[in-house]
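Engineer: let me see the structure of the following:
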Amino acid sequence: MRTSLYKSHDELKMMVPAGLLTAAALDAVEAAIRPGISTLELDAIAEKTIRDGGGVPNFQLVPGYSHTVCASVNDAVVHGIPNSTPLEPGDVVSIDCGAKLNGWNGDSARTFIVPGEITRPNASEWLAEANRVSDATRAAMWAGIAAFASARHLNDVGTAIEVAIDEQAGPLGNLENYTGHGIGRDMHEEPTVFNYRVRRRGPVVRAGLAICIEPMLTGGSPDVTVDDDGWTVRSADGTVASHWEHTVIRHADGMWVTTAEDGGAAGLASYGVVPVPLA
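Structural biologist: Reported below is the predicted structural model:
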């Protein structure tokens, strides 16, 4: 793990292709999601996209993990292991994915709802709740990213995320023991990026800081359990869950989301924040 929190301009530029390759893998997964496909098949699609792009799936570099993505379904929040179970209409699937390219990393997550006619009981209520939790998580992520654009200290990001969650209707559980992180040559670096207020201010936010902002929410309690596989984190109350994440960098001229093709422009527009590409 790097000892310095801050990267040079040239190092930040090297991170952009890795972010775009990560986004391409998630785009391929999104295009393939349908009833009947398994998360193991989605994992293969993401791996092919990354390797065809000249990269390496960085999740496979994590000791003890052999897949390209984490696939968390319904009440699973994060770290779900891909398997051969066919997805059904209405399933809520959070896909977390990363690519390493030319020695630098990207990391991103999106939540998808499998299309098609939902046959489970209370289908309309299920779909409404799935959308509520996913939309709230996504909104919290963008609120955190927008705050990063002008933050003086890193923990301003967690405050913005918590405020955004509090503004949502209905119960939401904000996981406290799972956080965002720094990123660069390693997928997980310092500093810790909290998704809630903490007393300390955190590192100074200035040019050279590269982080992953990734709120994880349930539709109820923030309490979670871990499956016997040692990886899959589930909501303790069985409520549906969601995970959204982007890799974000601050440089001398502004901020850029490396894992979004537009640098985050669409997601940041409502906040009046305009991302600036690296020159």
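Engineer: CA atoms for contacts and neighbours, from now on please.
Structural biologist: OK.
Engineer: for burial, what's the neighbour tally of G173?
Structural biologist: Using other CA atoms under 10 Å, the number of residues around G173 comes to 19.
Engineer: is it correct that it is in contact with T218?
Structural biologist: Yes. The pair G173 / T218 is scored as a contact, 4.7 Å apart, by CA atoms under 8 Å.
Engineer: which residues touch G144?
Structural biologist: V157, G158, A160, I161, I213 (CA atoms under 8 Å, 6 or more residues apart in numbering).
Engineer: mind checking the SS state of it?
Structural biologist: Using DSSP: H, G, I helix; E, B strand; the rest coil, the structure places G144 in helix.
Engineer: and D10, how many neighbours?
Structural biologist: By other CA under 10 Å, 11 other residues sit near D10.
Engineer: try D52
Structural biologist: With other CA under 10 Å as criterion, D52 counts 11.
Engineer: over to A164?
Structural biologist: Neighbourhood size, A164 [other CA under 10 Å]: 18.
Engineer: element containing it?
Structural biologist: Per DSSP states H and E: A164 is located in helix 155-166.
Engineer: may I see the buried residues of that helix?
Structural biologist: For helix 155-166, burial by neighbour count (16 or more other CA atoms under 10 Å) applies to N155, D156, V157, G158, T159, A160, I161, E162, V163, A164, I165.
Engineer: ok, stretch 125-145 next?
Structural biologist: Within stretch 125-145, the residues that count as buried by 16+ other CA under 10 Å are 126-127, 129-145.
Engineer: those in helices, which ones?
Structural biologist: 126-127, 129-145 (DSSP state H).
Engineer: mind checking how far A160 is from E11?
Structural biologist: A160 sits 28 Å away from E11, going by CA to CA, to the nearest Å.
Engineer: same deal with I161?
Structural biologist: Distance from I161 to E11, by CA to CA: 28 Å.
Engineer: swap in G106?
Structural biologist: Using CA to CA, G106 is found at 13 Å from E11.
Engineer: the more surrounded of these two?
Structural biologist: Taking neighbours as other CA under 10 Å, G106 and E11 compare with G106 leading, 32 against 14.
Engineer: quick one: the helices in the protein?
Structural biologist: 9-32, 39-52, 123-150, 155-166, 265-268.
Engineer: thinking again about what came up before, quick one: the contacts of G144 as a markdown table, columns for distance to V257 too.
Structural biologist: Shown next, in a markdown table, are the contacts of G144 (distance: CA to CA, whole Å):
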| residue | distance to V257 |
| --- | --- |
| V157 | 15 |
| G158 | 17 |
| A160 | 17 |
| I161 | 17 |
| I213 | 10 |
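Engineer: for comparison, sequence B:
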Amino acid sequence: MTSGFPGPAPRSARIDTSVAHPARRYNYWLGGKDNFQADRDSGDAWAAAFPTVRTSARENRRFLQRAVAHLAREAGIRQFLDIGTGIPTADNTHEVAQSIAPECRVVYVDNDPIVLAHARALLTSTPEGATAYLDADLREPERILAHPDLRRTLDLTRPVALMLVAVLHFVPDDEDPYGAVARLLDALPAGSHLVASHATGDHLPALPPRPSGARHDGDPNGLVVLRDRTEFARFFTGLELIEPGVSSVAEWRAEHEPQPRPTAAEVSMYAAVGRKP
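Structural biologist: Purely as a prediction, here's the structure:
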């Protein structure tokens, strides 16, 4: 769906499956099969340094599902912009949203052609709703917002849920993640929401050694940036935080999840949902 849109050469020309990629590593942690040996080796290295990383990945996924369900059911949101989609697993954003309101419309954005190929094959919409898939990067907010497939799918005069789940920690400060989020939110009307989760070192007694294989897809900035609570909350500047505010991904509206819940240290991920007034 991206043919004819101006931009860089297709990323498929630059893919190196011998180098780990976060989306494929995350798929491995979730028990998926859409990954390569480099992703598995990198995932195992991360697990050696942070043994509960698979728990963190699962809880992050469950947070996404709870947040989408809340927005579709309680806030009446019918449009979702999901950036950093990842390789499809069960209960993706559009599946959760459309199970509540079949007319929901979802745009997925990712910068890995392997992710996009799976998305186009597996993420099919209800007849009443719509989905689209963009080859773009969070660091390219103008490209995302101007993309004709986004404009055909979403009505930016009506509220949109901006989903940035487990993606912001791949953008270092010198790549201006705060500016990118602000630009995306500026383009959305009042009543829109930001849904985000982010890796943190706040709950760790000492930061684990950085695993090898953290770089991905030839990107020298492809490392996880651990931000503290204040740094994460800064992404929600000007927004009204939905209860319970900033919390562990394992604790955000998790009353009906299996008990006992993982500890904040076991997941080491913050989560929050904010509404644009």
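Engineer: can you pull the TM-score for these?
Structural biologist: With the length set by TM-score structural alignment, normalised by the length of the second structure, the two chains reach a TM-score of 0.32; 142 aligned residues with a CA RMSD of 5.8 Å.
Engineer: if we can go back for a sec, could you export the helices of the first structure as CSV, including distance to T225 of the first structure?
Structural biologist: What follows is the helices of the first structure, written out as CSV (distance: least, CA to CA, whole Å):
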stretch, distance to T225 of the first structure
helix 9-32, 26
helix 39-52, 21
helix 123-150, 19
helix 155-166, 22
helix 265-268, 32
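Engineer: among those helices, which is nearest V92 of the first structure?
Structural biologist: helix 123-150 (6.7 Å; CA to CA).
Engineer: specify the angle between the closest one and helix 155-166 in degrees.
Structural biologist: Helix 123-150 of the first structure runs at 150 degrees relative to helix 155-166, counting by axes from the mean of the first three to the mean of the last three CA atoms, to 10 degrees.
Engineer: hang on, isn't L12 of the first structure packed against M255?
Structural biologist: No. With contact defined as CA under 8 Å, L12 of the first structure does not reach M255; the gap is 10.8 Å.
Engineer: the more surrounded of these two?
Structural biologist: The residue with more neighbours, out of L12 of the first structure and M255, is M255; 27 against 22, by other CA under 10 Å.
Engineer: would you confirm that the more buried one contacts V248?
Structural biologist: Yes. Contact criterion CA under 8 Å: M255 of the first structure and V248 qualify, at 7.3 Å.
Engineer: still on that earlier bit, what packs against the helix holding A164 of the first structure?
Structural biologist: If you count contacts as 3 or more CA pairs under 8 Å, 6 or more residues apart in numbering; DSSP states H and E, helix 155-166 of the first structure packs onto helix 123-150, strand 189-193.
Engineer: can I get those in CSV including distance to I95 of the first structure?
Structural biologist: Shown next, in CSV, are those (distance: least, CA to CA, whole Å):
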stretch, distance to I95 of the first structure
helix 123-150, 12
strand 189-193, 20
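Engineer: please name whichever of the helices of the first structure is nearest to A99 of the first structure.
Structural biologist: Using CA to CA, these put helix 9-32 closest to A99 of the first structure, at 5.2 Å.
Engineer: next, the angle from that closest one to helix 39-52.
Structural biologist: 140 degrees.
Engineer: which other helices and strands contact helix 9-32 of the first structure?
Structural biologist: Judged by 3+ CA pairs under 8 Å, 6+ apart, helix 9-32 of the first structure is in contact with helix 39-52, strand 92-101, strand 104-113, strand 246-251.
Engineer: of these, which approaches L268 of the first structure most closely?
Structural biologist: strand 246-251 (12.2 Å).
Engineer: quick one: that closest one to strand 104-113, angle?
Structural biologist: Put simply, strand 246-251 of the first structure runs at 140 degrees to strand 104-113, going by the same axes, to 10 degrees.
Engineer: and the gap between V133 of the first structure and G173 of the first structure?
Structural biologist: V133 of the first structure is 10 Å from G173 of the first structure, by CA to CA.
Engineer: no, scratch that, I was asking about I50 of the first structure
Structural biologist: From I50 of the first structure to G173 of the first structure the distance is 33 Å (CA to CA).
Engineer: tell me who's in contact with V165 of the second structure.
Structural biologist: N60, L64, I83, G84, V195, A196, S197, H198.
Engineer: the first one reaches A196, doesn't it?
Structural biologist: The one in question is N60 of the second structure. No. The criterion here is CA under 8 Å, and N60 of the second structure misses it with A196 at 9.9 Å.
Engineer: between these two, which is the more surrounded one?
Structural biologist: Set side by side, N60 of the second structure and A196 show more neighbours around A196, with 27 against 24, by other CA under 10 Å.
Engineer: SS state for that one?
Structural biologist: Under the three-state scheme (three-state DSSP), A196 of the second structure adopts strand.
Engineer: that one contacts R275, correct?
Structural biologist: No. Using CA under 8 Å, A196 of the second structure makes no contact with R275, being 11.9 Å away.
Engineer: residues near L122 of the second structure, how many?
Structural biologist: Neighbour tally, L122 of the second structure, other CA under 10 Å: 12.
Engineer: may I have the distance across stretch 249-265 of the first structure, first residue to last?
Structural biologist: 14 Å.
Engineer: give the other helices and strands that the helix or strand where D82 of the second structure lies contacts.
Structural biologist: Element membership of D82 of the second structure, judged by DSSP H and E, is strand 79-83. Strand 79-83 of the second structure makes packing contacts with strand 105-110, strand 161-165 when contacts are defined by 3+ CA pairs under 8 Å, 6+ apart.
Engineer: can you list those strands in TSV and add distance to W29 of the second structure?
Structural biologist: Putting those into TSV (distance: least, CA to CA, whole Å) gives the following:
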stretch	distance to W29 of the second structure
strand 105-110	19
strand 161-165	16
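Engineer: quick one, which of the ones you listed gets closest to L122 of the second structure.
Structural biologist: Taking these one by one with CA to CA, strand 105-110 is closest: 12.3 Å.
Engineer: nearest residue to I211 of the first structure other than its sequence neighbours?
Structural biologist: The shortest distance from I211 of the first structure to any non-neighbouring residue, by CA to CA, 6 or more residues apart in numbering, is to G182 (4.1 Å).
Engineer: alright, I will stop here.
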